[in-house]
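*Asks:* Next input, structure requested:
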Amino acid sequence: MSDNPSSILSTSLVRHLTDKIYEKRKVGALELQKLVVDYINQNQMEQVEKIITILNGYVRALNPHTRKGGLLGLAAVAIALGKHSEKYSNVLLVPVLECLQDIDTRVRYYACEASYNIIKIARETALLQFSVLFDALCKLAADPDKNTRSGAELMERQLKDIAIHCNKFDVFEFVCLLRERIYAKNSFVRRYLISWVHDLQSQPNINLLQYLPEILDGLFQILTEPTPKIREACEVVLGQFLREIIQKPEAADLEHMVNVLIVHAQSNGQLMVVLYCFAKYNALMWLHEFLKLDGSRMKSFLPGYVLVTLPCLAYAESDSDILQVSRRINTGLMTLVSSEKSDNSSSFELSAMVEVLLPSLNDGEVSSKIAALKWIHYLYEAMSDKFFIYMEELFPCLLRLLSDPSDEVVALDVTVLSDLCTGKEGYNTTVEKFGLPAGSVRQLKAVSPYFVHIMKSLLDEFRRDCSFLHDRGTFIIRQLCSVLNVEDVFHTLAVLLNVEQDLDYVSRVVQILNSIFLTAPELFSLRNKLKDMPVHDESNDRNLFSSLYLCWAHQPVALLALCLIARKYKHAANIVHHFSELEVNADLLVEIDKLIQLIESPIFTSLRLHLLDPRYQADLAAVLYGLLMLLPQTEAFLILKRRLQCMPTTLNFGMHCSDQLKANEKSSLDQNAEACVFRELMEHFILIQQKHREYNTGKLKLKMREPF
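*Replies:* Coordinates of the predicted model:
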């Protein structure tokens, strides 16, 4: 036989094998298969090798029909070799794999067919080319030709079968290949990758769980795939992985997966929002399961958990799945934190928690703000000594929340602030830093510096926004009174207002404070405490009545009401008498009208009964008749007139005798001291009213100078 390798193949065989008609090429392939079998039977393997070399040349030929014939020929040789093919698998497979990317559609299809036959025969040895095969199939999955894709699917199934049943299959190599391609956006490629993971993860001899952290991010990316079937297949794969983790949590690297899940739980795609919500929900479900499985391992990730949970708590009921799982996570996290109470060292960074909570306090939705406030409250209760050092960061945000439009947010914010103000931990601030006069500092020494900070910040906000004062002032102050010491609230506000320079502003605030003082149930204890409270106490820098008096002096009718509540009727009569020195305008008459209405309310029950008491009757009559003379004959005038007509002209009730004697027993020293204090208070009232007149006159002059 000639030394020319081509002479091994007959002219007829070559002509059939390279014919443009498929049936003729198939005939040539069968002839070639018989020829190779004969050489094998004769043990002439060198001849077989020469045939393989010839066919390698064919598959690289320029003529596409020649390439097709070469592919059929190589497949025929592999079939003929049978068990001997292991030795030749590389030389048979490599040229065929090159044709998988051929520009000719039919060549690619026949390359798939040839590859299928070769790897079916070669079995385990074909895995030596697994990387090339996997990469080629990944590209073919997105081939524009449907027939080529179908051929690739057959080839893929064959390769999977070998990988599943072969002990030599390199799982690590597969994961590396998967990791490189898992971020592909092409739907066909994604389907191809998911099918591999799905089929391999179900095999008991293949452990993909240990490599899950490396591909988890890519799998969650595929959850945003628009094609429903691919998305559902990915969900099935992730569900299977999660079941494995639940069964064997110790075998799973939870720590390396948590951060991936946190990223996807934050996803908010501008496009395809529904798909991103689907991925978000699955990520939250995983985080919830991790928390249930081993909370101790999740403690260090608590800031990340809170970061993704808080915004989700603001989801509408239409996204109930996300909302419900977020609530469960939030509850679980708080339970986890409760274990820190008995732990000397925190396993998570409080500084990171504060950084996470601040954005929700500043810009979050109402539900997120509420959750963040609950977290601050919870953390403070669990570890107040450690948490207090972050107050400088949190306090400004908490103060700003007092002006939040949501009542629920304000109520909870006040509760949190009250915790901080009543805490026993060392303060990072002092009253002196607020620049108050020494006398005011001395009066406030008994309250927390943070308490003063709250009140001062609130007053600053009231000054900045007048509408905020009128719309929200009453609600906020009542909330403060409901959780804080009422006396401290009003005393501190009064002391701070006493140093204010803007008289109009002080007058407006006092008007609101007085309304709260007279009507709010939260102030019941304060009203009772003021009754018969002495106005002179040398041992105490803080006298509640005097503090309020100095502030209430900006509103004459409010001051009168304060004296009536405190049963300082004689002084009240002096104040009414001084009303003649004031400008009796419509505003003053309206305030008197309101006071008359209040005198008929349960708040002033004791005052009405004192009209029957000889000790108070004369002074009270002076007050009420004075008001009657100030009023025009309106409805309020008639109400007060009828009330005074009910007052008896003479009283002979014996029960008052002993009381009168006791009253007379009051030492002249005390009486003189009290009288001195009342004189000072009256002088202060007159001075304040003089300042108001001057202030109003100055404003009027400025207005007159304004150009038309």
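*Asks:* contacts, neighbours, all on C-alpha from now
*Replies:* Fine.
*Asks:* Which positions in the helix or strand harbouring Leu700 come out as buried?
*Replies:* Leu700 is part of helix 668-705, with elements assigned from DSSP states H and E. For helix 668-705, burial by neighbour count (16 or more other C-alpha atoms under 10 Å) applies to 674, 678, 681-682, 684-686, 688-689, 692.
*Asks:* cool, stretch 132-146 as well?
*Replies:* Buried-residue list, stretch 132-146, by 16+ other C-alpha under 10 Å: 133-134, 136-143.
*Asks:* related to what we said a few turns ago, need the buried residues of helix 668-705 in a markdown table with distance to Ile118, can you?
*Replies:* Supplementary listing: the buried residues of helix 668-705 in a markdown table, determined by distance: C-alpha to C-alpha, whole Å:
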| residue | distance to Ile118 |
| --- | --- |
| Glu674 | 114 |
| Phe678 | 112 |
| Leu681 | 109 |
| Met682 | 111 |
| His684 | 108 |
| Phe685 | 108 |
| Ile686 | 110 |
| Ile688 | 105 |
| Gln689 | 107 |
| His692 | 104 |
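*Asks:* So which of those is the closest to Glu235?
*Replies:* His692 (73.5 Å; C-alpha to C-alpha).
*Asks:* How much space separates that closest one from Leu503?
*Replies:* 7 Å (C-alpha to C-alpha, to the nearest Å).
*Asks:* if I look at the two, which residues touch both of them?
*Replies:* Common contacts of His692 and Leu503 (C-alpha atoms under 8 Å, 6 or more residues apart in numbering): His554.
*Asks:* Cross-check the contact I'm expecting between Thr422 and Pro449.
*Replies:* No. With contact defined as C-alpha atoms under 8 Å, Thr422 does not count as touching Pro449 (10.1 Å).
*Asks:* Comparing those two, which residue is more hemmed in?
*Replies:* Pro449 (20 against 14; other C-alpha atoms under 10 Å).
*Asks:* wait, doesn't the more buried one sit right on Gly423?
*Replies:* No. In this structure, Pro449 is not within contact of Gly423 by C-alpha under 8 Å, at 11.1 Å.
*Asks:* Now for these two: what residues contact both?
*Replies:* Residues touching both Pro449 and Gly423 (C-alpha under 8 Å, 6+ apart): none.
*Asks:* just the strands in the protein please.
*Replies:* Assigned by DSSP state E, the chain shows no strands.
*Asks:* Need the residue closest to the centroid of it.
*Replies:* The centroid of the chain falls nearest to Leu310 when counting by C-alpha atoms, centre = their mean (2.2 Å).
*Asks:* And this one, please, so the two structures can be compared:
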Amino acid sequence: MSMESAIPAIIMRGLKDKTYSKRKAAAQDLERLVKGIRTEDAQVQSIIHHLERDLCLSVDPNARKGGLIALSAVAIGLSKGVKAYLNAIIAPIITCFSDKDAEVRYYACESLFNVSKIARKEVIDRWFSEIFDSLCKLSADSEQSVQNAAGMLNNLIKDLVASDPSGAPNFDMDKFFALLVERIRVVSPQLRIFIMDWIQLLHGIPSLDLLYYLPAFLPGLLSYIADTRVDVNMKARAILNSLLEGVVASQALPEVTPSGAGTPVAGASPGPAASASGGEGTAPESESEAAATAGDTPPVVGILAIAAASAASAASAASGSGSGSGTGSGETADTASPLAADVGVSVQRPFDVARIVPSLLWACCSQDPAMQANGLLWISGILSSGKFKRALVPLADRLVHGALLCVSHNLNNIKNAALDVDAALLALFLESTSGAGSAGRAAIAGGGGGGGAPSAAAFPLDRLIHELSQLLTHGAEATRLAALEWLLIMSQHEEGAFAAQLGRNSGLFSALLHCLLDPSPRATRTAIDVLATLGSHMGPKWFRRCCECFLQMLQGDKKMMQERCSLIVRQLAMTLTPESVFSTLADILTEASLPPGTGSASASGAGDATPAAGDDTAAAPVTESPAAVAATVAPAATAAGAASPKSGRAQPRHFALYGTCPPLDLAFVESLVQALHLILMTSSECARMRAVLRATDDRAPESAESASLFAQLFRCWSHNAAASIGLCLLAGRFLQAYELIKLCSCDMDVTVSFLVDIDQLIHLIESPVFTPMRLHLLDIANNQSLLLALNGLLMLLPQSSAYNILKNRLSSASAISASAAAKLPAPSAVPGAAPVVAFPLRDHLDHQHIEQFIACQQSHSAVRSLAMTMLNTHSRNRNLFAFVQSHPETEKVRRSTVATYLLSQKRSPIDISQVRDLL
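*Replies:* From the prediction side, this is the model:
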């Protein structure tokens, strides 16, 4: 029978008729015809081809409708024999799903519904992806009738998938999930519900192994939580909770090495913290880059990439090799996919939790609170599982970054969830480091993930330190504090590895120093604890470098010096020892403030100027002259407090781990010495140090420790006359104090700042710190030097409250001493009597100290004199700093020192009259 005569003409006319009843009657006639020739393969193929060419592809809508009805009639007529012709029947129906006529689309749904009821499982196995794609479009059709028809067809297809007697559908899963990932980005609420219904259905089939494809569609599903429609939102939450339960329950599967843990999936676009854990030296994204990628576009994971990677992982686990061999670039999807099993065979693949981490971190960095909460909930649930928390060790740097960004959230539920994740990660770090042997610690130091089972994976210490150093400059206080807590614990448990990373990561060193000036006192204390812990491991040279950089920061910010200097020094003294802290600071101030020409300021740190091998950021030894270095100090210090436009916090200055301290300004040194002196005299942390300086426990001469400490401090204290006098009074060197007072009154300028410092000293004399000295006033035989010193101070003071305080003290002491002198026996006549004080045995002049004091004070006097001369000569010059730099009659270092001295009194633009008054 020819193609033209395969279908009778009367049936063809009926199928093309515009009335439904005639088309239906013609289809019934065709069904009876096909039943009679179902064994005639050629005739059946001819009929199907004729229907497709002349009816389904016709320009007449009625003909297309008739062709669709006829195709379903042919399927019914063929009954079980439809398998052989199924592709030819379904192909034109799928084409008509996109017809511009709504009635044609409706009839296409009806036709496929009838065909599916006949062919059942065969339709799913061969055409499931195409049918799903068509239903996805039709579920949001503009015509309600088409939506209803698509809904009925969708229910039938779902029933066929769920009721498969084999328990495992045999359609191409890779192709289907690639289509699902493409469609999951829709914004229509109807389509979102349609997609979630299918995910829920497939998740309910145990043998389907939906979790294997979870990394591909999880980002889209997480984005549904931000939908404003309540039904979409609630359904997404329910499905995510169910999937999380499945992930946690899947820990019973055989444990394999996560393929590519710590590396991004091929074809994946990095999320907010993705692709940060490549090889050593690969820097993760900065905070600003993470924020830029944490928008509305979720990370995309390729289906074929997942299949190839997991196939390589399974092969690696089966062969016992620790290093997975990836799929070659020329391998086809069929070869890479592990879905080549026969029908009915349940294929369970290990779940690689590392591949969902980018999606979870993307959710954590989202602007939607619900997405953030669910991302943290998933991470917390995975960490609570016994197997997967070990697999997450190589990804710890990304997870810590995401959690710490959320600890500063203004919503308590998100903040608490982030704190829970942070605590779990911290416990995982402690477990990993404590359980690792020497080989494990070496791997941790190198930051490598290592091979073998997840239990042997090492913490990526280098990448984690990089992430934490970036977070130290974050605008939120809670995030900075959490990052500092991490660094403190890491420095305490992995001192050697942490120190090695610090040598390679100069950004961390600068960030830690910047935290010393953090507005939060708690952050400052924690940063000091980290530096002190590292100092105990790295030695005194490293601690000296920290102090040098700390002084440079204080010089650039006078306000911070006033507000934070005491807190930092006291915390350092409490963490270390006050003697080591004050000695180090005194040495730096002494050497860095020497006048030009001595060479000590530039050569003092030469032993510390050797950069570490391979450290590109380490500073080379300073080769410029001290004058050239000093000329750049003031401009850099002025710009040091520039605020970040993003966070509103000061941008951290960069400090090389190996370098030298440039010359310090004399005005800054003078004010800092006074601040250190007040800390020494008043803080409880320095009580032992004050006792060492006094050394009043017996009448023996002062100990070598006391003499060395006093000499070290006095060299620095000489920059401030009042502080030098106070130090001598504390140490019982009253004759030397009297000599200093005479020098101040005769050979040096008595400035307003000096009188203010003397006023503070008088009030300190009335404090408990100077109780031994006040008692020494009663020792008539040995108090002459002390009386001279105190009376000299009295003569320096103008009539003020401090003058009256000291005058009353001296008057009462003189009266008591005079009345008691005649009544008390000599000390040697009282058996076993202890001496009152031990000061007299060391009350002598040290001429070297006096010369040091004179040299320092002359330097300060010269600076003040030069500044005053310039003010008087150029009182109209508003830009004084630029003028001083260009002055031809003074050396470069002196010009910079004078300019900085003036600018330290009042910021530019300078009011000349106020600066003159201050001087």
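*Asks:* Let me know the TM-score between chain one and chain two.
*Replies:* Scored against TM-score structural alignment, normalised by the length of structure 1, the superposed chains reach a TM-score of 0.86; 670 aligned residues with a C-alpha RMSD of 3.2 Å.
*Asks:* Now do the same for the residue nearest to the centre of structure 1: its match in structure 2.
*Replies:* Alignment note: Leu310 of structure 1 maps to Leu404 in structure 2; criterion TM-score structural alignment.
*Asks:* Arg191 of structure 1 now?
*Replies:* Arg191 of structure 1 maps onto Ile193 in structure 2, by TM-score structural alignment.
*Asks:* Check the burial of its match by counting its neighbours.
*Replies:* Ile193 of structure 2, neighbours per other C-alpha under 10 Å, totals 18.
*Asks:* Nearest residue to it in space, please, no chain neighbours.
*Replies:* Using C-alpha to C-alpha, 6 or more residues apart in numbering and skipping residues adjacent in sequence, the residue nearest Ile193 of structure 2 is Val232, 6.3 Å away.
*Asks:* can you check Val34 of structure 2 too?
*Replies:* In this structure, Val34 of structure 2 finds its nearest non-sequential neighbour in Gly77, 5.3 Å apart by C-alpha to C-alpha, 6+ apart.
*Asks:* can you give me the helices in the stretch 401-550 of structure 1?
*Replies:* 407-422, 438-443, 449-464, 466-483, 486-497, 503-519, 524-530, 544-552 (DSSP state H, counting those that start in this stretch).
*Asks:* so can I have CSV of those helices showing distance to Tyr390 of structure 1?
*Replies:* Shown next, in CSV, are those (distance: least, C-alpha to C-alpha, whole Å):
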stretch, distance to Tyr390 of structure 1
helix 407-422, 11
helix 438-443, 25
helix 449-464, 13
helix 466-483, 22
helix 486-497, 24
helix 503-519, 32
helix 524-530, 34
helix 544-552, 33
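*Asks:* Tell me which of these lies nearest to Val260 of structure 1.
*Replies:* It is, among those and with distance given as C-alpha to C-alpha, helix 407-422, at 32.0 Å.
*Asks:* which residue numbers in structure 2 go with that closest one?
*Replies:* Using TM-score structural alignment, helix 407-422 of structure 1 pairs with 521-536 in structure 2.
*Asks:* Against structure 1, what's the mean shift for the matching stretch, could you check?
*Replies:* Stretch 521-536 of structure 2, aligned to structure 1 and superposed, deviates on average by 0.8 Å (mean C-alpha distance after the TM-score superposition for structure 1).
*Asks:* can you count the residues close to the closest residue to Thr422 of structure 1 other than its chain neighbours?
*Replies:* Closest residue to Thr422 of structure 1 apart from its sequence neighbours, by C-alpha to C-alpha, 6+ apart: Ser448 at 7.1 Å. Neighbour count for Ser448 of structure 1, taken as other C-alpha under 10 Å: 20.
*Asks:* With Ser438 of structure 2 instead?
*Replies:* 10.
*Asks:* still on that earlier bit, which residue lines up with the residue nearest to Thr422 of structure 1 in structure 2?
*Replies:* So, by TM-score structural alignment, Ser448 of structure 1 is matched to Pro540.
*Asks:* How about Ile329 of structure 1?
*Replies:* By TM-score structural alignment, Ile329 of structure 1 lines up with Val421.
*Asks:* List the contacts of its match.
*Replies:* 376, 379-380, 383, 403 are the contacts of Val421 of structure 2 under C-alpha under 8 Å, 6+ apart.
*Asks:* circling back to that earlier point, could you measure from the residue nearest to Val34 of structure 2 over to Ile816 of structure 2?
*Replies:* Gly77 of structure 2 is 131 Å from Ile816 of structure 2, by C-alpha to C-alpha.
*Asks:* more crowded one of those two?
*Replies:* Set side by side, Gly77 of structure 2 and Ile816 show more neighbours around Gly77, with 22 against 12, by other C-alpha under 10 Å.
*Asks:* show me the contacts for the more buried one.
*Replies:* Taking C-alpha under 8 Å, 6+ apart, one finds 31-35, 38 in contact with Gly77 of structure 2.
*Asks:* which residues of the stretch 201-350 of structure 2 fall in helices?
*Replies:* Under DSSP H, counting those that start in this stretch, the stretch 201-350 of structure 2 gives helices at 214-223, 230-249, 287-293, 303-319, 333-336.
*Asks:* Buried deepest among those helices, which one?
*Replies:* Stretch with highest mean neighbour count among the helices of the stretch 201-350 of structure 2: helix 214-223 (a mean of 24; mean count of other C-alpha atoms under 10 Å).
*Asks:* Tell me how many other residues surround Tyr183 of structure 1.
*Replies:* For Tyr183 of structure 1, using other C-alpha under 10 Å, the count is 17.
*Asks:* where does it sit relative to Thr125 of structure 1, distance-wise?
*Replies:* Relative to Thr125 of structure 1, and taking C-alpha to C-alpha, Tyr183 of structure 1 is found at 30 Å.
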